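Chemist: pasting a predicted model and its sequence here:
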Amino acid sequence: MNKKTFWKKITQKQNPKLYAAKDSKLIPSLRTLDLIGLGTGMVVGTAIFTLPGIVAAEYTGPAVPLAFIIGAIGAGLSALAYAEMASVLPFAGSAFSWISVLFGEFFGWIAGWALLAEYFISVAFVASGWSAYMQGFLKSMGIYLPVALSGGFNPNTGQIFDALAAFAILLVTVLLSKGVKQVARIENGIVMLKLIVIIIFIAVGATAIHPDNYVPFIPAHKAGTHFGGLTGILAGASQIFIAYVGFDAIAANTAETINPQKTMPKGLLGTLFLGTGFFVLVSLVLVGMFKYSIYAGNAEPAAFALRKAGHYFTANLLSLVAIIGIFSALIGILLASSRLIYSFGRDGLLSSKLGKINTKHVPKNALWSISLGALILASFFPFDFLATLVSAGTLVAFIFVSIGIYALRKREGIDLPEAKFKMPGYPLLPAISALVSIIIFWNLNIDAKLLMLVWFIIGIVIYFVYGMHHSNLNKK
């Protein structure tokens, strides 16, 4: 194969009409409220119950709300790009499908492969967080799991397998196999319950705030570390970016959304404003109740702070709702990730069996594939390790989608529909959006960047060994 033919093969652009025809087997049933429920279920999910304390202790000190705000700015700019993309290209697979249409199959695969890393690790991270809260709740009643089954592999503590994380993933997978419409109703109910309890935490926790805990609000940077100063805030923003994975999870369900041209932008932006507001308030209360260093390595800081302040009933109520509520985050991530795997199978880049849809309009093979892979990660890898890695894939996808706006605008109203929602500030804002995501990615720790590099190498090998030769586009 000569260079010209090779380049032509990997840059062939997918036909959007073909995507629309294939995705027609997925039944549109999601409305704006359902999308906000799915997105908020993830954004105000495991991260709000787990990350503020860890990020405060390891990176920002009391300035953790600033890290969430910077993360929200980066995610918000990307959400505007996502909203325009979803308005014009309402297909399953989000960034993977969009980039395949705009830049060609290989670049779509790279964007999708980055998302796959995000989803695998996100499912594992959320399940691991659920396990931590469940164990905290059980311990309050004097029930203890065997050490070997209480967490991911850690030779120092004797932990080998996180049995509760594995159970959570299996339970949600069985629930999702029943269909999307029923799951959306359950999700909306859980999200409402969770928001009520978060408001109770803010109100009760505010009565235990000691202003001295906010001083200094931005601790001085410790040389040779990622703690303190602007360095700490940027590093913290990189670590909490998992909080904003919900945007891509919403977009992945575009093919199952009623009137996505109008519904999708409302769902994306509604999730952004609601999620950011709650994150800032919860983190302010948390670091005000006790000195930030007390939360180091604690995967259930909100319930811990309430118990330590003497509010045992509210702490147990929060733990109970977290146990139920974190399931809503698992539902959102597994729903989105199964649609991404389905998209790979639909296009022939992975086994065509993954692109099959059953009589309940569910890509069952894709759903079980992502679930079993994430189950292995969640069961054997510790919570803090997963928290470190999860943001990298999200940021890569955000960069691709932001840059993709330039290619999209050239085709809107020509061979693609005119957008019902357009990203404001064009042509400057898409570039700023990509730049902010690049800066946050650069501030990830070295482990996350190296493992992401290894993940990309694996993805490129799979594409050139299997995907390129089995691709429906190249076969045609």
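Modeler: Structure's in. What do you need?

Chemist: C-alpha from now on. contacts and neighbour counts both.
Modeler: OK.

Chemist: which stretches of the stretch 151-300 of the chain form helices?
Modeler: Counting by DSSP state H, counting those that start in this stretch, one finds helices in the stretch 151-300 of the chain at the ranges 163-176, 180-206, 229-239, 246-251, 260-289.

Chemist: now those helices in TSV, please, with extra columns for mean neighbour count.
Modeler: Output for these, formatted as TSV (neighbours: other C-alpha atoms under 10 Å):
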stretch	mean neighbour count
helix 163-176	20
helix 180-206	18
helix 229-239	26
helix 246-251	29
helix 260-289	22
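
Chemist: hmm, F456 is touching A114, no?
Modeler: Yes. Look at F456 against A114 with C-alpha atoms under 8 Å: they come within range, at 7.4 Å.

Chemist: more neighbours: which of these two?
Modeler: A114 (23 against 17; other C-alpha atoms under 10 Å).

Chemist: now do the contacts for that one.
Modeler: 392-394, 396-397, 456 (C-alpha atoms under 8 Å, 6 or more residues apart in numbering).

Chemist: what about versus this one:
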Amino acid sequence: MKKLLARLLLREDPATYQLKDGSLAPTLTTLDLIGLGTGMVVGTAIFTLPGIVAAEHTGPAVPLAFIVAAVGAGLSALAYAETSSVLPFAGSAFSWMNVLFGEFFGWIAGWALLAEYFISVAFVASGWSAYMQGFLASLGVKLPVALTGGFNPHQGSYLDLFAALAILLVGWLVSHGVHQVSRIENAIVAIKLLVIILFVAVGVTALHPQNYTPFIPPHRPGTTFGGLSGIMAGASQIFIAYVGFDAIAANTAETKNPQKTMPRGLIGTLVLGTGFFIAVSLVLVGMFPYHRYANNAEPAAWALRHAGHPLVANLLSVVALVGIFSALIAILLASSRLIYAFGRDGLLPKTLGHIDANHVPNHALWTITVLAMILGSVFPFTFLATLVSAGTLVAFIFVSLGIYALRKREGVDLPEASFKMPGYPVLTALSALFSAVIFWNLDVDAKLLMVGWFVIGLLVYFGYGIRHSVLVKRKK
């Protein structure tokens, strides 16, 4: 038993990760990171979640749910900023926990992130498919019902064709290298933000003050709608919007001067993303009664069409179609780097740690691409939206608690942080507690499925990972 415990707590030497990640080219700048993060944060979520969350949980108070989620995510972003400046390695929380707490805890954190990434890719692709179908329908073009959504025999849908094609296309783009992709990402994000500003400007002309009353509807007993519980439930679902923090951190090894660039990219993404979320959600719930957005995966374009602005609605749909790709790019980049890190450390087959001539972990990239295509084309959009936040929150808790271990080693066997999380140790504890409270408010199905996912992770680790671990073999 003591021998097993000693194996589980083996910590990786940071110098080993620096050597292993040396084949990844450091090309990303602060602007690139903000582009990746904003592409993810202001991605599918801003075009889809405000309407769904308003209808299911908050009513007109959806901006408050975004603010609550932003506060929790902001605390986690500060922890991410400090940790990434000291440990600039691929794999984000997985690699960090390996160094700070030991390989087993790294695996648990990484496994949680893997669930987040799998579901996020599928969720974003499903949102893109909904916008594509809405846009084509406005032109009189419709797919067969069987190919319009995830597996739902009651509605006659079996496969989301557009979701699968979107993931495949982005996988092909990412395979050409991070530097080339970051240029595309930055251009897409700039266009997307301009159109979001246009939506707000046009939407303000169609506001109806009565739609804001009551701003916080009374709680409906036995449901997660209304009152404080509705806002917390909405914040839990909205946390998908802030997955972008980890998507940025996963690319630390490919960032120029990560000690300064990472904190700037993380905090810049938070400020920019939160501001746009609040503006869009306020306008959206003011245009139509919140219940009109139930089960609507393209609420912004729908609101513009029904408010008499079809040209702006179609422009928004076109930009959403292109802009949501920026979120897919960010997630596929991050997820492929995480799976690369698993292969690099021997916890999954070593072939996943292979890096090609374009400095891309192509085996890891195509593995996540194919699996996400299956997930995104089979599971319905609203089901994915409910699940995706769980893995994010687990990772946020790990990284927040990791600051305690990090501070003890800064300036000893690890470099001093160029950015330190303020309010230590109080804000550090609040960050972990906040994420834990949000996790507790998740849908029961999300929590149960996360438990099931961890059981699978334990089976993989003890059945394969611990026997093939590069760290364990080296320490023998």
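Modeler: Alright, I've got the coordinates. All values derive from a computational prediction rather than experimental measurement.

Chemist: biggest separation within the contacts of A114 of the first structure, which pair?
Modeler: Within these, T394 and F456 form the most distant pair, 13.6 Å apart (C-alpha to C-alpha).

Chemist: what's the separation between the closest residue to L272 of the second structure other than its chain neighbours and A206 of the second structure?
Modeler: In space, and not counting its chain neighbours, L272 of the second structure is closest to T38: 7.4 Å by C-alpha to C-alpha, 6 or more residues apart in numbering. Noted for T38 of the second structure: a distance of 27 Å to A206 of the second structure, by C-alpha to C-alpha, to the nearest Å.

Chemist: which one of the two has more residues nearby?
Modeler: More neighbours surround T38 than the other of T38 of the second structure and A206, with 34 against 18 (other C-alpha under 10 Å).

Chemist: correct me, but the more buried one touches V271?
Modeler: No. Contact criterion C-alpha under 8 Å: T38 of the second structure and V271 do not qualify, at 9.8 Å.

Chemist: corresponding residue for L365 of the second structure in the first structure?
Modeler: L365 of the second structure maps onto L367 of the first structure when the alignment is built from TM-score structural alignment.

Chemist: now do F439 of the second structure
Modeler: Under TM-score structural alignment, F439 of the second structure pairs with F441 in the first structure.

Chemist: who's in contact with that match?
Modeler: Counting by C-alpha under 8 Å, 6+ apart, F441 of the first structure touches 238, 392, 395-396.

Chemist: in helices only, show me those.
Modeler: 238, 392, 395-396 (DSSP state H).

Chemist: nearest to I36 of the first structure, of the residues you listed?
Modeler: For those, the nearest to I36 of the first structure is L395 (21.1 Å; C-alpha to C-alpha).

Chemist: list the contacts for the closest one?
Modeler: Neighbouring residues of L395 of the first structure by C-alpha under 8 Å, 6+ apart: 437-438, 440-441.

Chemist: what do you get for K260 of the second structure?
Modeler: Contacts of K260 of the second structure (C-alpha under 8 Å, 6+ apart): 85, 418-419.

Chemist: same check, this time on H359 of the second structure
Modeler: 23-25, 177 are the contacts of H359 of the second structure under C-alpha under 8 Å, 6+ apart.

Chemist: what about the first structure, which of those residues hold up?
Modeler: Listed in the original numbering, those still in contact in the first structure are 23-25, 177 (both residues aligned by TM-score structural alignment, their matches' C-alpha atoms under 8 Å).

Chemist: can I get those in CSV with distance to K473 of the second structure?
Modeler: CSV is the format used below for those (distance: C-alpha to C-alpha, whole Å):
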residue, distance to K473 of the second structure
S23, 23
L24, 24
A25, 28
G177, 32
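
Chemist: any idea which of these is closest to K475 of the second structure?
Modeler: Nearest member of those to K475 of the second structure, counting by C-alpha to C-alpha, is S23, at 24.0 Å.

Chemist: I333 is in contact with the match of L365 of the second structure, correct?
Modeler: No. With contact defined as C-alpha under 8 Å, L367 of the first structure does not count as touching I333 (10.7 Å).

Chemist: where's the closest residue to W107 of the second structure other than its chain neighbours, which helix or strand?
Modeler: In this structure, W107 of the second structure finds its nearest non-sequential neighbour in F94, 6.2 Å apart by C-alpha to C-alpha, 6+ apart. Using DSSP states H and E, the element containing F94 of the second structure is helix 93-100.

Chemist: what's the matching range in the first structure for that helix?
Modeler: The aligned range for helix 93-100 of the second structure is 95-102, by TM-score structural alignment.

Chemist: residues making contact with the matching stretch?
Modeler: 13-16, 85, 89, 91, 105-112, 248, 252, 340, 343, 397, 400-401, 404, 407-408.

Chemist: so what corresponds to E298 of the second structure in the first structure?
Modeler: Aligned counterpart of E298 of the second structure in the first structure: E300 (TM-score structural alignment).

Chemist: what about the nearest residue to that match once chain neighbours are set aside, how many residues nearby?
Modeler: Once flanking residues are discounted, E300 of the first structure sits nearest to T50: 5.2 Å by C-alpha to C-alpha, 6+ apart. Other residues near T50 of the first structure come to 25 when the count uses other C-alpha under 10 Å.

Chemist: what does T50 of the first structure correspond to in the second structure?
Modeler: So, by TM-score structural alignment, T50 of the first structure is matched to T48.

Chemist: that match and A301 touch, don't they?
Modeler: No. The pair T48 of the second structure and A301 does not pass the contact test of C-alpha under 8 Å, sitting 9.7 Å apart.

Chemist: name the helices or strands packed onto the helix or strand containing the match of L365 of the second structure?
Modeler: In the assignment (DSSP H and E), L367 of the first structure maps to helix 364-380. Contact partners of helix 364-380 of the first structure among helices and strands, from 3 or more C-alpha pairs under 8 Å, 6 or more residues apart in numbering; DSSP states H and E: helix 105-140, helix 163-176, helix 312-346.
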